[in-house]
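Trainee: Okay, predicted coordinates and the sequence, questions at the end:
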Amino acid sequence: MNAEPIKVEPIATVIGGRVDPTDDHWGGTRAIIRLDPAYPLEVVQGLEEFSHLIVVWQFHRASPQDIALHARSPRNNPRWPATGTFVHRNHRRPNQLATSFPRLLSVDGLDLHVADLDAVDGTPIVDLAPYFQELGPRGSLRQPDWPGEMLKHYWDDPTGR
C-alpha cells in the first residue's frame, strides 16, 4: 500500500486490573482507564450516562516479531480450523491493536472505572467512545462453532464468584 502512515498517540492508560495477559477468565476484572491529565474535564462530560464503552488499545507487551501473517489454528488447537490473521483477535495482527467493550461503572474526573476490560495494567488506550446500541451489528449474526468453544470460559470470574 502507498498510504501514508497514521500517527496515533495514547489518550489514556489502564491502571490496575490484571497484571498478566491470559486467554480466559476475564470476568469481574475491574480497572481504571486514566485519561491524559492534559485533557480538560469536559472530554468526559455526559459519558456517565452510558453503560458500556468501545475501547481501542495496543498490545503493548507484544513485539513486531509476534506478527503472524498466515493461517493457523486458534490457540494452536488442531481441533479448530486454520484461519487467517484477520480471523483472530490477538496480538499477532499488523498494528497490534484490539477492541474491547467494557462496562462503565463510574466516571471520577478523568478516571473511568470499568469492569470486564480484557487489557492489562499499563496498556495504552488509543481511543474510546460510548457504545451506541444503534451502531451495533445489524441483522442476524453468523459465526462458526469454534469461537464459542474457544471462548466458553473467557468471561468466567477467576475468583469463582
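Mentor: Structure received. This structure is a prediction, so every number in the text was calculated from the model and none was measured.
Trainee: contacts and neighbour counts: CA atoms only from here.
Mentor: Fine.
Trainee: gap between the residue nearest the centre of the chain and residue 115?
Mentor: The chain has residue 100 as the residue nearest its centroid, 3.1 Å off, counting by C-alpha atoms, centre = their mean. Distance, residue 100 to residue 115, by C-alpha to C-alpha, to the nearest Å: 11 Å.
Trainee: so who does the residue nearest to the centre of the chain touch?
Mentor: 53, 54, 55, 56, 57, 117, 118 (C-alpha atoms under 8 Å, 6 or more residues apart in numbering).
Trainee: show me what contacts residue 23?
Mentor: Applying C-alpha under 8 Å, 6+ apart, the residues near residue 23 are residue 154.
Trainee: circling back to that earlier point, of the contacts of residue 100, closest to residue 91?
Mentor: Residue 91 lies nearest to residue 57 out of the contacts of residue 100, by C-alpha to C-alpha, at 10.8 Å.
Trainee: take a look at this one as well, against the first:
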Amino acid sequence: MTGITFTPIGTVHSPFRDPRDMPIQPVGARGVRGTIELDPAYAAGLKDLTGFSRIILLYHLHRTEGYALEVVPFLDTTPHGVFATRAPRRPNAIGLSVLRLVTVEGATLTVEDVDILDGTPVIDIKPYVPAFDAYPDERAGWLASTSEAARTRRSDGRFC
C-alpha cells in the first residue's frame, strides 16, 4: 500500500489543553464550547452550513503516539480490538466527533459538545444528517452495557 497525505484545513480551539481528565466522547462534553478556525482559503466551503444543527468533524489525534491492536478502553476493564473501540491510539490517528453547530462567522465555526484537545488539526467537516447518519436500532456490541458511562467518564492518560 502507498501512504496517504492529508493537509489540515483548520484548527480546533477548546478549553482542553491536557488529554488527561477531559471528556471521552461528545456526550460527556454537553455544552462545552469551542471554535474551529479554518484556513481562510476554505471559507467558501462553509456556504449553507448554517442550515445544519450538527456537524461531523474529522481530525488528526496529533498528541497520540503509536498504537496497540488490543486496548483496554475508558469504558471497560477488558481488552478489546482497537477497531471495536474509540480509543485514540490507532494505526491512523483519526478522530471523529459529532458537534452542535452554534454559528459560522467568516472562516470560524463556534461549536458545542467539544471533546477535542486545543490545537487539534482539522481534516474535514461534513454536515450531520439524521436521515443518513442515525441508526438508533442497531447493535452497539460490548458498548451497549457501558455507553451511558461516557456522559461522566473522563480520560485518564492511558493513551497519552
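Mentor: Happy to help now that I have it. Bear in mind the structure is a predicted one, so any value in this text is a computation, not a measurement.
Trainee: Could you tell me the TM-score of the two chains?
Mentor: The TM-score (TM-score structural alignment, normalised by the length of the second structure) is 0.81; 147 aligned residues with a C-alpha RMSD of 2.2 Å.
Trainee: picking that back up, what's the distance between the residue nearest to the centre of the first structure and residue 3 of the first structure?
Mentor: 27 Å.
Trainee: Would you mind confirming that residue 110 of the second structure is in contact with residue 54?
Mentor: No - taking contacts as C-alpha atoms under 8 Å, residue 110 of the second structure lies outside contact range of residue 54: 11.1 Å.
Trainee: hey, where'd the helices end up in the second structure?
Mentor: For the second structure, applying DSSP state H gives helices covering 130-133.
Trainee: I'd like to know how far residue 45 of the first structure sits from residue 127 of the first structure.
Mentor: Between residue 45 of the first structure and residue 127 of the first structure the computed distance is 16 Å (C-alpha to C-alpha).
Trainee: Settle it for me: which of those two has more neighbours?
Mentor: residue 127 (16 against 11; other C-alpha atoms under 10 Å).
Trainee: got any residues that touch both of residue 110 and residue 54 of the second structure?
Mentor: Joint contacts of residue 110 of the second structure and residue 54 (C-alpha under 8 Å, 6+ apart) are residue 101.
Trainee: What does residue 33 of the second structure correspond to in the first structure?
Mentor: Aligned counterpart of residue 33 of the second structure in the first structure: residue 30 (TM-score structural alignment).
Trainee: typo on my end, it should be residue 115 of the second structure
Mentor: The alignment partner of residue 115 of the second structure in the first structure, by TM-score structural alignment, is residue 118.
Trainee: Could you check how far the residue in the second structure that the residue nearest to the centre of the first structure lines up against is from residue 40 of the second structure?
Mentor: Correspondence of residue 100 of the first structure to the second structure, assessed by TM-score structural alignment: residue 97. Here the criterion is C-alpha to C-alpha. By it, residue 97 of the second structure lies 22 Å from residue 40 of the second structure.
Trainee: Same question for residue 28 of the second structure.
Mentor: When distance is defined by C-alpha to C-alpha, residue 28 of the second structure is 31 Å away from residue 40 of the second structure.
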